[in-house]
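Asks: predicted coordinates and the sequence they were generated for:
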Amino acid sequence: MAAKKILMLTGEFSEEYEIFVFEQAMQAVGHTVHVVCPDKKAGEVIKTSLHDFEGHQTYTEKPGHDHFASKTFSEVRPEDYDAVYCAGGRGPEYIRIDKRVQAIVRHFHETGKPIFTICHGVQILIAVDGVVRGREVAALQYCEPEVTLAGGIYVDVPPTGAHVDGNLVSAKGWPGLAAFMRECLKVLGTEIRHGELQMTGKAQAA
């Protein structure tokens, strides 16, 4: 399997887990992930947030760790990437109205390349006509009306689950990252094989 290039769309105060965990897991298996944010240059700070579920009527939001853009947004060429990933959190709410972000998503939709979305990331897809129409998609439950109004079919997966509809992989939020990334890897054609642990030296003697 050839390594893939994934473009991650974020905005300030996107969910930190959905940035950091996805990026590092994909890098661990050899894929390249470029984290971009509108009008940010490579190396500039992207502020993130941490959303948690603490027994209130809705989630809480706290400051997350700073991330750094790994590529200058104005230099992004979507045709250079094999997949696009829309991280969730608060970022999607405002970057979805950016015409440049919409054009990037439209490229992946029209070319049939993999599209990954988690939590509020679906708001970015909804902003581009036709992307979710007729498609099954998971997202945080508060996005269900938007998905339905855009012609999509909202799928209420468990918090730790994920859903696949062709080239579209989606999940409810960061508790589902393990299942979500597993399905993303399948869509990318990534195969992970587990072999016997090879022990040497003192470990063998023990």
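Replies: That came in fine, so what should we check first? All values derive from a computational prediction rather than experimental measurement. Numbering: from 1, shown residues only.

Asks: for the rest of this, base every contact and every neighbour count on C-alpha atoms.
Replies: Will do.

Asks: list the buried ones in the helix or strand harbouring Q24?
Replies: In this assignment (DSSP states H and E), Q24 forms part of helix 16-28. Buried residues in helix 16-28, counting neighbours by 16 or more other CA atoms under 10 Å, are found at 16-19, 22-23, 26.

Asks: over to stretch 179-194?
Replies: For stretch 179-194, a neighbour-count test (16+ other CA under 10 Å) marks 179-185, 187-188, 190 as buried.

Asks: this is the other structure I want to compare:
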Amino acid sequence: MKIVIINYGAGNIQSIMFAIERLGFHAVLSNDPDEIKAADKVIFPGVGEASYAMKMLKESGLDTLIPTLAQPVFGICLGMQLMCNYSEEGNTKGLGIFDVDVVKFTSKVKVPQMGWNQIYNLKSDLFKGIAENEYMYLVHSFYAPLCAETIATTNYELEYSSALENENFYGTQFHPEKSGDVGERILGNFLKL
């Protein structure tokens, strides 16, 4: 199986590669459109600021490529947020894969949300064998509100989408690669889709 992690200068790549290796697979890092198109599975990582990350995607033409991919694609953290219509962070137009806008937590809570929180209302093969209310690791100041494409929910000040799915596109706000055995099982489920 050919697994490609999209390389566009947005962090958390090493920990994803290690997690995939622990699952017995090998991933390549690439921003080559042909290599990405030829992959069986594509992982779209992200740590950083939305407008800068989108600028990097545009410079390599990946902003037009990603929405056209037909194989399973997994956006993680900022990767998931960039797959939405729009983000308040840096007033950023997204890729429009998930029909929801990303907004900022209010000042009533500590921002960023950093650490472990529960996921529940799980509704996808991505969560096969995963119990309700498992804890996942999150670091974020912006979130996708609940919408028709929500497949997992987390509560921090309010309920929001901790995972989204639209056809062959999946996204998690949490970091499966930093969420222990349960997170690795979710990555493994994605690789089996």
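Replies: Received the coordinates, thanks. Since the model is a prediction, treat every value here as computed from it, not as a measurement.

Asks: which strands or helices does the helix holding Q24 of structure 1 pack on?
Replies: With contacts defined as 3 or more CA pairs under 8 Å, 6 or more residues apart in numbering; DSSP states H and E, the secondary structure elements packing on helix 16-28 of structure 1 are strand 32-36, strand 48-52, helix 177-188.

Asks: neighbouring contacts of it?
Replies: For helix 16-28 of structure 1, the surrounding residues in contact (CA atoms under 8 Å, 6 or more residues apart in numbering) are 10, 32-33, 48-50, 64-65, 87-88, 118, 174, 177, 181.

Asks: what residues does the lengthiest strand in structure 2 touch?
Replies: Counting residues, the longest strand found in structure 2 (DSSP state E) is strand 158-166. With contacts defined as CA under 8 Å, 6+ apart, strand 158-166 of structure 2 is touched by 80, 97-98, 119, 143-147, 149-154, 170-174.

Asks: any chance of the helices and strands packed on helix 16-28 of structure 1 in JSON lines, plus distance to I97 of structure 1?
Replies: Listed next are the helices and strands packed on helix 16-28 of structure 1 as JSON lines, based on distance: least, CA to CA, whole Å:
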{"stretch": "strand 32-36", "distance to I97 of structure 1": "16"}
{"stretch": "strand 48-52", "distance to I97 of structure 1": "19"}
{"stretch": "helix 177-188", "distance to I97 of structure 1": "26"}
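
Asks: tell me which of the ones you listed lies nearest to A203 of structure 1.
Replies: Shortest distance between A203 of structure 1 and these, using CA to CA, is found for helix 177-188: 30.7 Å.

Asks: so the closest residue to K123 of structure 2 other than its chain neighbours, which of the three states?
Replies: Distances taken as CA to CA, 6 or more residues apart in numbering place I151 nearest to K123 of structure 2, at 4.8 Å, with adjacent residues excluded. Under the three-state scheme (DSSP: H, G, I helix; E, B strand; the rest coil), I151 of structure 2 adopts strand.

Asks: report the distance from the helix holding Q24 of structure 1 to the chain centre.
Replies: On the basis of CA atoms, centre = their mean, to the nearest Å, helix 16-28 of structure 1 is displaced by 9 Å from the centre of the chain it belongs to.

Asks: likewise stretch 12-19 of structure 1?
Replies: Between the centre of stretch 12-19 of structure 1 and the centre of its chain there are 10 Å (CA atoms, centre = their mean).

Asks: with stretch 83-103 of structure 1 instead?
Replies: 10 Å.

Asks: got the contact list for that stretch?
Replies: Contacts of stretch 83-103 of structure 1 from elsewhere in the structure, counted by CA under 8 Å, 6+ apart, are 4-15, 18-19, 38, 49-51, 105, 108, 113-125, 127-128, 173.

Asks: mind listing which of the residues you listed are in helices?
Replies: 18-19, 105, 108, 122-125 (DSSP state H).

Asks: save those as JSON lines, and put in distance to K202 of structure 1 too.
Replies: Rendered in JSON lines, the data for these read as follows (distance: CA to CA, whole Å):
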{"residue": "E18", "distance to K202 of structure 1": "40"}
{"residue": "I19", "distance to K202 of structure 1": "39"}
{"residue": "V105", "distance to K202 of structure 1": "53"}
{"residue": "F108", "distance to K202 of structure 1": "51"}
{"residue": "V122", "distance to K202 of structure 1": "51"}
{"residue": "Q123", "distance to K202 of structure 1": "54"}
{"residue": "I124", "distance to K202 of structure 1": "53"}
{"residue": "L125", "distance to K202 of structure 1": "54"}
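
Asks: looking at the residues you listed, spot the one nearest T60 of structure 1.
Replies: E18 (15.8 Å).

Asks: how close does the closest one get to T148 of structure 1?
Replies: When distance is defined by CA to CA, to the nearest Å, E18 of structure 1 is 24 Å away from T148 of structure 1.

Asks: what's the answer for A205 of structure 1, then?
Replies: With distances defined as CA to CA, the gap from A205 of structure 1 to T148 of structure 1 amounts to 62 Å.

Asks: more crowded one of the two?
Replies: Between A205 of structure 1 and T148, T148 has the larger neighbour count (other CA atoms under 10 Å), namely 16 against 7.
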